[in-house]
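Asks: Pasting the sequence and the predicted coordinates here, then a few questions.
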Amino acid sequence: MNTLDLEVFGEDERRIRKSNVRHIFTPHKPITDERFFRGRLEEMKQLLSTLNTPGEHALLYGDRGVGKSSLANITAQNLVKLTEQKLIIKRCDSSDNFLSIIEPALIEAGCCPRTISITSQQNFNISIFKNNITSGNTVQKEGNVNQSLSPSWVAQKIKDLNVLLLIDEFDAIQGVEDKYKVAELIKQLSDSDSKLKILIVGIAESSSELTEGHPSVQRCLKEIKLSRMKYEELTHIIKYGANMLNLIFEKEVIYRIVRLSSGYAYFTHLLALKAAEKAIIEERQTIALNNLNFAIEKAINDCESSLQKLYEISIKSSVERYKKVLYAIALCNDEFIKKKDVKAKYESKFGEPLMRSALDSCFSRIASDDNSKILKRIYKGVYRFSDPRMASYIRIVQSYMYTSNEN
């Protein structure tokens, strides 16, 4: 990149930054500002009602990319305004366990959940978490590690806190026992009529994946599955963002973006962002259909790498027919995919016959019994996308195949 190109790029970035567009359309992070949150009103009401009911806690689950974390963030903000609770947010990763999940709440209650050993050459006095300790060569702070592994002990310590504990990305927890303990903690808190509320958020096909089938927690844990967003909700996201930016998305552009998104707010935000950025750089107010093609190209490069890699592996060295079959699969508006439905979609879309042998050959390359390929085999003759967002990704990458008869 030469000096002139760099100057032009820098000016483009300044315009984009000044417009605030990347804070309005946010595909790469959950929404934390209520001004930019649209849709999900009924689900928010349900969560607020649940968490404002004595003895009840909530579990929000569903596919990746449907907006769980954004909904949880905005719901939590509204709840603490209503109840004057303190909000504690714990975002999990694969290294977390029961102790690390509940540690912030224990600290809030004045407990020190860990034991720490410190070696020294001389006597000294230290203070850690309000516990004064004196020792010679080895100093050990009296903690509560063993007890804090017990859900009943934790419940007794934190039950009087006026706190909302939001546990996000709960699916990242590796330990089955750790998930079970969190479920048991919720039951213990409910039984003790605790002020503290827990909202769990995670990717899952069923709630039992996150609670490890705890037999008694269903009574006090409201399970809410977040489905894909409705057409009207995705449309509202685009229109509201456009209004804040003083831009106009033509009706056909909005329709195409929503169609390509297939209910996933992630893709709506991504496509709208790329289209809006280009309009801001070019100082245009209107975003027309021909402008959307550029946005699609940019969005493909900006999509999550996991989607890109899975797609690239599947089409590597493939003939055009394989891409057509993939597109037909993406048009199947059903969670469970059957070959006969793909064949029908293919022949209707492309106006040419698809031999069963060719279809079988394609499926052998893109399907497996695990999540290593685009399709996961559920049982004989029935498949589903390993990542449910892949249907949208295929339609975006292969948008050159789009024709109005799909509508």
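Replies: Nice, I can see it.

Asks: From here on, just use CA atoms for contacts and neighbour counts.
Replies: Noted.

Asks: So residue 160 versus residue 60, what's the distance?
Replies: 24 Å (C-alpha to C-alpha, to the nearest Å).

Asks: neighbour count winner among these two?
Replies: Under the criterion of other C-alpha atoms under 10 Å, the comparison of residue 160 against residue 60 puts residue 60 first, with 23 against 15.

Asks: From what I see, the more buried one and residue 227 are in contact.
Replies: No: between residue 60 and residue 227 there is no contact under C-alpha atoms under 8 Å: 10.5 Å.

Asks: from the chain's centre, how far out does stretch 168-185 sit?
Replies: 17 Å (C-alpha atoms, centre = their mean, to the nearest Å).

Asks: Any idea how far apart the tips of it sit?
Replies: First-to-last distance for stretch 168-185 - C-alpha to C-alpha - comes to 16 Å.

Asks: which of the residues in that stretch are buried?
Replies: Of the residues in stretch 168-185, 168-173, 178-185 count as buried by neighbour count, 16 or more other C-alpha atoms under 10 Å.

Asks: Now tell me what touches that stretch from outside.
Replies: Residues outside stretch 168-185 that contact it (C-alpha atoms under 8 Å, 6 or more residues apart in numbering) are 69, 89-98, 150-152, 154-155, 200-204, 210-214, 217.

Asks: again, only this time at 7 Å
Replies: With contact meaning C-alpha atoms under 7 Å, 6 or more residues apart in numbering, stretch 168-185 is reached by 69, 90-94, 96-98, 151-152, 155, 200-203, 210-212, 214, 217.

Asks: Equivalent analysis for stretch 75-91, please.
Replies: 44, 48, 101, 162, 163, 164, 165, 166, 167, 168, 169.

Asks: The fifth one: how many residues sit nearby?
Replies: What it means is residue 163. Residue 163 has 22 nearby residues by other C-alpha under 10 Å.

Asks: So what's the gap between stretch 56-69 and the chain middle?
Replies: Counting by C-alpha atoms, centre = their mean, stretch 56-69 comes out at 8 Å from the chain centroid.

Asks: For the stretch 1-150 of the chain, just list every one of the strands.
Replies: Ranges of strands in the stretch 1-150 of the chain, per DSSP state E, counting those that start in this stretch, are 57-62, 86-91, 117-119, 124-128, 131-135, 138-140.

Asks: for comparison:
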Amino acid sequence: MIDEKLIIYKTKKIFTPTSSAKFTFVEREGKLNNHFVDALNTPGKQIVLYGHSGCGKTTLLTNKISQTYENSYTTRCMEGMTFESIILDGFDQLSGLYNENSSSKTFKIAPELNISYADIKATIKLGDYTKQKTETTKHILPPQLTPQRLAKFYGASNSCWILEDFHKIKGSDRTKTSQLMKVFMDMSEEYEDLKIIALGAVGTARQVIEYDREMNNRVAEIFIPYMKPDEIERIIDTGEELLNLIFSKEVKSKIIKYSCGLPSICHQLCLNICFNKKIYETVKTKVSINLDDLDEAISKLVEEKSDTLKAEFDKAIKVGNGTKINMPKVILENCLEINKDEFSHSEIFNQINKSQINEANFSKFLTELCSPTRSEILIYDENSNLYRFNNLFLKAYAYLRLKEEIVKNENAELENKNLKEANIIKKLLDIIENDIYNKLEDDEDYFVIEDI
């Protein structure tokens, strides 16, 4: 019998690997959640949320910000984005609020601010028209659009400004953007809820406060760690209930392990399972999810990543013809042999045969492995002065390529290309299946890989 009270949800709204989770939002552990909420409610306190890609920063922010602010607007920072571009984007996003017909349930914008906004908007439009005929590479801000004026526009409308991927802003533009946060701090005397929230990778907090020591006590630096197993399980449990599914205990356990603390991977695996079974919305009769369904889902995930992993690794170890020692390859091999999630400069260097290389040359290549030149296969954390692999799938792939025998003969490689790629995918799955990844300890914020 069909439950008349059954609410139908779209699967893509429940499992959301590439966007913020709404229905499957999981409250993070008390200390983290309280720290963030307290920062949101502290007048003048600016916020930096940072953490590894896929750990749930945007989801946490999206779900908490709506409890405090009437509106929030996001500027998505990109490589090469200038300070002027950021200001213009932040200004332009408010256009829906500052016009003659705009209205709000809880606040009213002063008429003079509406007029001021309209005047600046008209100036920018005229400037853009002129710029198209002369200069297209540099935005020129109208003199009326100062950081202070922009802060007024956000403060008066009870709006929060989010700078996503702050770490992508470089050089002087990053310094200016940090100064912009200080302006918002200072103007909180007039608008107590005025805030900029910077969202970024590990190291973002240091990038924000390095401009001015005074900002140390006025910026909340909040690290978003990997999710703990019970938090990942709550995502599955909620999706299971809303879509009327039954995930077996074994399936849940394996999804938790494969996710490595990253909610984005959990969401992707669950979405793959549903799509593979043609489940696009809440089913009227319960459907069971078994291990075969999960195997198919994770194979699909790794297959989708296979080309990217190969390309990133090949770029990382590429050296010129005739090079006697492939130093990037040697460094990566020794990083794996250290058998730790994070490792220092000296730990890596001491692992290497000193007759192969001098320390200056070693340092040069180690720095390159942390740059886009070599796929950023390693990440350097300036706060801890330690290195780590960019992500666990890439680390596992590096292990395969460096520790397992790969077909070397060009003709044989060409003839067995499909077999070779299928074999790599299988081995990658085997590595995960054989529990190379440790379970997340209850009191730790990271995973380690053992026996590598």
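Replies: Received, thanks. Source: prediction; values computed, not measured.

Asks: In a markdown table: the buried residues of stretch 168-185 of structure 1, plus distance to residue 110 of structure 1.
Replies: As requested, the buried residues of stretch 168-185 of structure 1 are exported to a markdown table (distance: C-alpha to C-alpha, whole Å):
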| residue | distance to residue 110 of structure 1 |
| --- | --- |
| 168 | 23 |
| 169 | 26 |
| 170 | 25 |
| 171 | 28 |
| 172 | 27 |
| 173 | 25 |
| 178 | 23 |
| 179 | 24 |
| 180 | 25 |
| 181 | 21 |
| 182 | 20 |
| 183 | 23 |
| 184 | 22 |
| 185 | 18 |
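
Asks: okay if I get these as a markdown table plus distance to residue 238 of structure 1 and secondary structure?
Replies: Listed next are the buried residues of stretch 168-185 of structure 1 as a markdown table, based on distance: C-alpha to C-alpha, whole Å; DSSP: H, G, I helix; E, B strand; the rest coil:
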| residue | distance to residue 238 of structure 1 | secondary structure |
| --- | --- | --- |
| 168 | 26 | strand |
| 169 | 27 | coil |
| 170 | 30 | helix |
| 171 | 30 | helix |
| 172 | 31 | helix |
| 173 | 34 | coil |
| 178 | 40 | helix |
| 179 | 37 | helix |
| 180 | 40 | helix |
| 181 | 41 | helix |
| 182 | 38 | helix |
| 183 | 38 | helix |
| 184 | 42 | helix |
| 185 | 41 | helix |
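
Asks: hang on, residue 199 of structure 1 in a helix?
Replies: No: counting by DSSP: H, G, I helix; E, B strand; the rest coil, residue 199 of structure 1 falls outside a helix, being strand.

Asks: burial count for the aligned residue in structure 2 for it?
Replies: By TM-score structural alignment, residue 199 of structure 1 lines up with residue 197 in structure 2. Neighbour count for residue 197 of structure 2, taken as other C-alpha under 10 Å: 22.

Asks: My read is that residue 197 of structure 2 contacts residue 46, right?
Replies: Yes: with contact defined as C-alpha atoms under 7 Å, residue 197 of structure 2 and residue 46 form a contacting pair (6.3 Å).

Asks: Residue nearest the middle of structure 2, spatially speaking?
Replies: residue 53 (2.9 Å; C-alpha atoms, centre = their mean).

Asks: How about that residue: what's its closest non-neighbour residue?
Replies: Closest residue in space to residue 53 of structure 2, ignoring its immediate chain neighbours: residue 201 at 6.8 Å, by C-alpha to C-alpha, 6 or more residues apart in numbering.

Asks: That neighbour: neighbour count?
Replies: Look at residue 201 of structure 2: counted by other C-alpha under 10 Å, it has 19 neighbours.

Asks: Distance check, it against residue 189 of structure 2.
Replies: Taken as C-alpha to C-alpha, the span from residue 201 of structure 2 to residue 189 of structure 2 is 30 Å.

Asks: same deal with residue 22 of structure 2?
Replies: 33 Å.

Asks: Same drill for the two, tell me which one is more crowded.
Replies: Per other C-alpha under 10 Å, whichever of residue 22 of structure 2 and residue 189 has more neighbours is residue 22, with 15 against 12.

Asks: Now check residue 312 of structure 2 against structure 1: what is it aligned to?
Replies: In structure 1, residue 312 of structure 2 lands on residue 310 (TM-score structural alignment).

Asks: and that match, what element?
Replies: Assigned by DSSP states H and E, residue 310 of structure 1 belongs to helix 305-315.

Asks: Would you indicate which residues of the very next helix or strand once past that helix are buried?
Replies: Next helix or strand after helix 305-315 of structure 1 toward the C-terminus (DSSP H and E): helix 320-331. Neighbour-count burial for helix 320-331 of structure 1, with 16+ other C-alpha under 10 Å as criterion, is recorded at 322, 323, 324, 325, 326, 327, 328, 329, 330, 331.

Asks: roughly how far out does the next helix or strand after helix 320-331 of structure 1 sit from the chain middle?
Replies: Using DSSP H and E, the helix or strand that directly follows helix 320-331 of structure 1 along the chain is strand 337-338. The chain centroid and the centroid of strand 337-338 of structure 1 are separated by 25 Å, computed with C-alpha atoms, centre = their mean.

Asks: What ranges does the stretch 251-400 of structure 1 have for its strands?
Replies: 286-287, 337-338, 367-368, 375-379, 382-385.

Asks: The last one vs structure 2, average offset?
Replies: It stands for strand 382-385 of structure 1. Its aligned residues in structure 2 lie a mean 3.1 Å from strand 382-385 of structure 1 after superposition (mean C-alpha distance after the TM-score superposition for structure 1).

Asks: Check which helices and strands that strand sits against.
Replies: The contact analysis (3 or more C-alpha pairs under 7 Å, 6 or more residues apart in numbering; DSSP states H and E) places strand 382-385 of structure 1 against strand 337-338, strand 375-379.

Asks: next one: the third one
Replies: Using 3+ C-alpha pairs under 7 Å, 6+ apart as the contact definition, the elements that strand 367-368 of structure 1 packs against are strand 375-379.

Asks: Now do the strand it packs on: distance to the chain's middle.
Replies: Using C-alpha atoms, centre = their mean, the distance from the centre of strand 375-379 of structure 1 to the centre of the chain it belongs to is 23 Å.

Asks: Sort out which residues of that strand are buried, please.
Replies: Result for strand 375-379 of structure 1 [16+ other C-alpha under 10 Å]: buried residues 375, 376, 377.
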